[in-house]
Each structure stands twice: as C-alpha cells, then as structure tokens.
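Student: turn this into a structure:
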Amino acid sequence: MAEVATFATSDHLLVVIDPVARQTDGESVRIAKDVLSAGAATKVCLPDGPEEFARALQRRGSRRPVVIGDDRALARAVAVLHRQRELAGCALSVVPVGPLLGIAHALGVPAGAVAAARSVLDGAVRRLDLLVDDSDGVVLGALSIPPLEGAGPDAVPGGGNDGPGSPSRPEDLAPTGTWLRSCHSLVRSLVVPRPARGGGGGPAFGGGGGPARLRVEVDGDTLVDLEQPVEAVSVTPGGAGAAAVEVRPVSVGAAAVPLRAAGRRVTISGPDFRYRADTAVSGPVRRRTWTVWENALGLVLPG
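Tutor: Now for the predicted structure:
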C-alpha cells in the first residue's frame, strides 16, 4: 500500500506548463494557473522545449514542482527527477491537460483543471512504486509487448533505450507542433517488419512473421521460455515492491490460460522486440531488465 503524508498548502510552487497543454487547451491551463496562484506563492515557467523543461526542474530550488500537461509531460518530469536522483526527496504534482491523460487519472489525479489544481494545494503525498530498466528508463503505469496494441497515433516512438528516443531520455519526448504533425507517420514506420536475426518474432515484436518467442524471467525464475510462442506480455508496478507480470501464450484451439507472476525483477529476452513503456515505444532490443523501485515517486493526490 502506498505511503501517505500530509502536505502544507503554503509551500512555494514552481508551475511548469508543457507546450502541448498550452497549444491544445489554453483555457484549462489558465484556470489551473489561477487556482494555484490564488492558493500559494507560484513561479510560472513556460518552457518551449524539453531542454528548458528539464532545466526548470533542475533549478527549482526549494519550490515544489507542479506540471501542467499530459501523460508525456508527467513521464518527462519523473524521468528528469529520477536521473537527478531527486525523486526520494521531491513531492511532484500534476494538473492533467492535453490529449493523453490515462496514466495520470489511473494514478489517482482528478480529472478537470479545478479539481486537480485544488488537490495540488490540499492533497497528500502518496509514495508509488516505479519500474526502472537497466538503461535507467522509468515506467509509471505499464509496460506492454507488443507495443502498439491499442496504442494508436498518440504513442511516442523511440529507438532502443540505449540511444535517442528512449523513454529514459526526456529530451527526446518533447511534443512540439512539428512533432505532433509527424507523429503518425513515425509510428507507422515502427511496425514495418524487420528481418529476423535468428528467431521467429512477429512484426509487432520486430521479427519476421511467426509467433513471438520470448523468455520472461521473474526474480530469476522462468515464467515462459523461447519454445512457447506468446501473444502479449504486460508488466505493471503492483505495489508493495512487486511488479505484476502477465504472459498470454498463443492459443491452439481452446483459449490459452494467461501465465501470471509477481516479483521485484523482470527480465525479457529473445529475438528483436519492441515494447511500450507508458507513452513511449522503444526498441528493438534483445534483452531488457526492469526492477521495481518501491515508493520511489511521491505524487500529490487528493487526501
């Protein structure tokens, strides 16, 4: 269960307004800013891109950071604070504004600019678990393979986590106007099948046309191995320092029973595969390990 702490309403706030929020719903941004300014001393920052976004958080001093933006802005803020190793001593707030709001709402942030801004002022800090991969990428909500199932054109495409485009690199997640116009074509390019390099992964996994074959290990125990083709894998922070892992094997005749496990460390390996972590699509990679960081994120939510 998440740890809860009360929070003083008189703290100074650094309000960072994501450019996509300003472009898509300026009225909600104005309302949120007015509510926050009426309840606390605020400094407002209007970054034009990811570098300014990161710099604002880095120079916040003793101010409590508040992000006005969508799931991508929230993920970017968490990534910046994580890379600075400042999440443990920071209480982050978000007012969800923009096209992608599912993660923020799933974490408990209220819908609507007024309700969310009031929770920033009157809420409590809840400590939440995160998934952190072996290239320092952070997952707030869920990890899924294949990445584009239900992911539409709003998914953020990226390269492997070891290079540009990784969700662990907030500078590559900046949604500018040009980025929004080109996003759809970039996502389409992700699903072009690549030649398999010694394995039978399907197109969504980066392979050549057969069912996906992955090895999924949870705390060193193998949940599924390469000889068992799978349709999908999902990993979510489950609370209490453990991740919930579900593997859906390929069904032959009758529906296959999902394989489930829980553990602190999850390793997925096999022929080239892509994965979706929150709003970002990464890969192809051949191996990736995610570890649960218990109570790593302090998020201000309604008390």
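Student: from here on, contacts and neighbour counts on C-alpha atoms
Tutor: Will do.
Student: which residues in the stretch 101-250 of the chain form strands?
Tutor: Along the stretch 101-250 of the chain, counting by DSSP state E, counting those that start in this stretch, strands occupy 124-133, 138-139, 143-145, 156-157, 212-213, 215-218, 221-224, 229-239, 242-249.
Student: elements contacting the fourth one?
Tutor: Applying 3 or more C-alpha pairs under 8 Å, 6 or more residues apart in numbering; DSSP states H and E, we find strand 156-157 packed against helix 177-190, strand 280-301.
Student: another sequence for comparison is provided below:
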Amino acid sequence: MAEVATSARSSATPDQLLVVIDPVARRTDGESVRIAKDVLRAGAAHTKVCLPDDPEEFARVLERRGSRRPVVIGDDRSLLRTVALLHRGRELAGCALSLVPVGPELELCRSLGVPSGAVAAARAVLDGVEQRLDLMVDDSDGVVLGAVGIPPLAPRPAGPSRPPRPTRPSRPPVAPPGDAGAADGRTADGAAVRLPWLRTCQSFVRTLAHPRPARAASLPGSGPARLRVEVDGVTLVDLDQPVEGVSLTPGAPGTAEVEVRPVSVGAAASPLTARGRTVTVSGAHFRYRADAVESGPVGTRTWTVREGAWGLTLPAR
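Tutor: Modelled structure (predicted):
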C-alpha cells in the first residue's frame, strides 16, 4: 500500500481529507482517479492519499483515519464496504462520507445523488453539504443503502426418469491365453472361461450407452415462492399465497416501501404494498439481493430502517 501526503491552501474548504482509492477503480479508470486526486489536492487544506491493495488494508486505513474526513474513490461495492465497516465500528453517527464514483458498478452511487463525473464529484466533496440518509440494517448486522430484491424460488424440476436397467448380456466365453483351438471363447473340452477384464469392459460400455442423468439444479428467479412478509408485525402475505417477488425500497424518512407481487391466475394480480420501519420475510429458504450483493439462502431475515443513520456529502441544492 502506498501513501502520499500533499498540502494545498484553499480559503473555500479548509479541510483534512483521507482519500482512499479502491484498487478496482485504479485498474478500471486510472485517468479519472488522477483527475479526482488533482482536484481534491488543489481544494483541501491537507490531503492524504492511500492506495490499499485488498479489503484488509482498506479496513486498516479507514480505522486509522483519525480526524480526517474519509473520501472514497470507487464504485458501489467500495461505498458499501466503507459504510459496513463504519457501522460495525459504531462510527457512522459521527462520520460524514464522501465519494467519487469510479469503477464498473455505479448504479447505487447515481441513485443516491452523487455526480457521475470525476471533476463534478470531487467538487461536491469540497463544496457540498452532508445529508443524513436512512440505513436498513438486517438481523445479521448487514447494511443496505438502497433496495432489497427477493427473487422467486425455483421449483426443483423432476429429472427424467432413469431408464430401465438393461438386461445384462450373456458373457461370451473366452478362451485362456495360449489356447489356439479356442477362438470361439471355449476351451477344447467346451467349458466357458470368464476373465476379470471382460466384466470391466462390459460395465464401461453400459455406462456410455445409458449415462446417469445429472441432478437438476435449482435456478433462482424461475418459479413462485411461498413466503410470509410482515411489516411492523402485520402480515402482508402468508405462506398460502405464492408470490413472484418481494422488494424493499427507501420510503419516507424512517420507513421502507414494501411491494409483494402475487402469482397471477388469469387476470394480472395487483401488487400488495405497505410502508413500515421493520420488515420480516420468512418461509422456504430464499436468496435476496441487497444493493449489489446477493446473499442467502436464509429461512428468515428482518430488516430495520434507521432514520438518518449515515451521512453522505452531496452537492448543495
């Protein structure tokens, strides 16, 4: 890991920044990284740039930031990693994050209002204002900044029935080596001879002719699921009603918007919606996608909205 400290004077933003550059951002778009560093160095009173090589170094740099304001140059996963680390350290309340989005996954960054260009995002770091945002925290201490999507469970298809076991052919008698008069597989006195290698060859031929069918895999997103969805303790849908999917998105401050899409029979079924602070999904084991990360399978998961739990520097309105 390399660290570079530079100083610059600016009457607009007398600040101390810890700029942490994700290795994926460096590999993906080195030019945007360089531009962002130049703008930040020129605008902040003191800038320390860190180049961690792996998540462990990333965590150590963030932990040792002191009084510096952390600025992450990276994509959605970099932002999620930073928020998760600060959450586990119970440091989100007193720390305002800043972000310059660079990398392959930027959908979450854009949805939060972070400018997409390196120059505009770096200027927002220097001249923007902190906005407190809600955070969804699950019962395993995982964090969600944007949305949760629960795809339907795939029905386990019944594999093709196994073909009937072929009738074992009668083994042709084989003459022992050296018996020139037994070309038809019998000894001179007419007795049949069995050789061990013949059984192996016959078994191999049967395997090629009738291969064992592969076990059918369960693919997410190809069939209905039976899930119980509770919002603030009230059941929105129960296990007796199969659903095509469930989504949780940020709602009014301190709440999440919940939408359940029931399986339609004939006419399209209207989605079931609710708004609440705590959402519990349970039932058959399911996978879910929180922001850019897929998790599971789990049998139950509860998400709780924490109002204004973290701060992000965004352009002044």
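Student: what's the TM-score here?
Tutor: After superposition, the two chains reach a TM-score (TM-score structural alignment, normalised by the length of structure 1) of 0.78; 242 aligned residues with a C-alpha RMSD of 1.6 Å.
Student: related to what we said a few turns ago, as TSV, the strands of the stretch 101-250 of structure 1 with mean neighbour count and distance to residue 297 of structure 1 would be great.
Tutor: As requested, the strands of the stretch 101-250 of structure 1 are exported to TSV (neighbours: other C-alpha atoms under 10 Å; distance: least, C-alpha to C-alpha, whole Å):
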stretch	mean neighbour count	distance to residue 297 of structure 1
strand 124-133	24	5
strand 138-139	28	11
strand 143-145	21	17
strand 156-157	27	22
strand 212-213	28	33
strand 215-218	22	23
strand 221-224	16	27
strand 229-239	21	12
strand 242-249	21	15
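Student: hmm, back to that, which of the helices and strands packed on strand 156-157 of structure 1 sits most buried?
Tutor: strand 280-301 (a mean of 22; mean count of other C-alpha atoms under 10 Å).
Student: for stretch 230-237 of structure 1, grab the matching residue range in structure 2.
Tutor: Counting by TM-score structural alignment, stretch 230-237 of structure 1 pairs with residues 243-250 of structure 2.
Student: what about that stretch, distance to the chain center?
Tutor: 16 Å (C-alpha atoms, centre = their mean, to the nearest Å).
Student: hang on, the earlier thing: nearest to residue 266 of structure 1, of the strands of the stretch 101-250 of structure 1?
Tutor: Across these, residue 266 of structure 1 has its closest neighbour in strand 215-218 (4.7 Å, C-alpha to C-alpha).
Student: quick one on the thing from earlier: mean shift of the match of stretch 230-237 of structure 1 relative to structure 1?
Tutor: Following superposition, stretch 243-250 of structure 2 is found to deviate from structure 1 by 0.9 Å on average (mean C-alpha distance after the TM-score superposition for structure 1).
Student: residue 59 of structure 2 -> structure 1?
Tutor: Checking TM-score structural alignment: residue 59 of structure 2 goes with residue 54.
Student: that older thread, okay if I get the strands of the stretch 101-250 of structure 1 as CSV plus distance to residue 256 of structure 1?
Tutor: Converted to CSV, the strands of the stretch 101-250 of structure 1 look like this (distance: least, C-alpha to C-alpha, whole Å):
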stretch, distance to residue 256 of structure 1
strand 124-133, 27
strand 138-139, 28
strand 143-145, 17
strand 156-157, 31
strand 212-213, 15
strand 215-218, 17
strand 221-224, 13
strand 229-239, 10
strand 242-249, 6
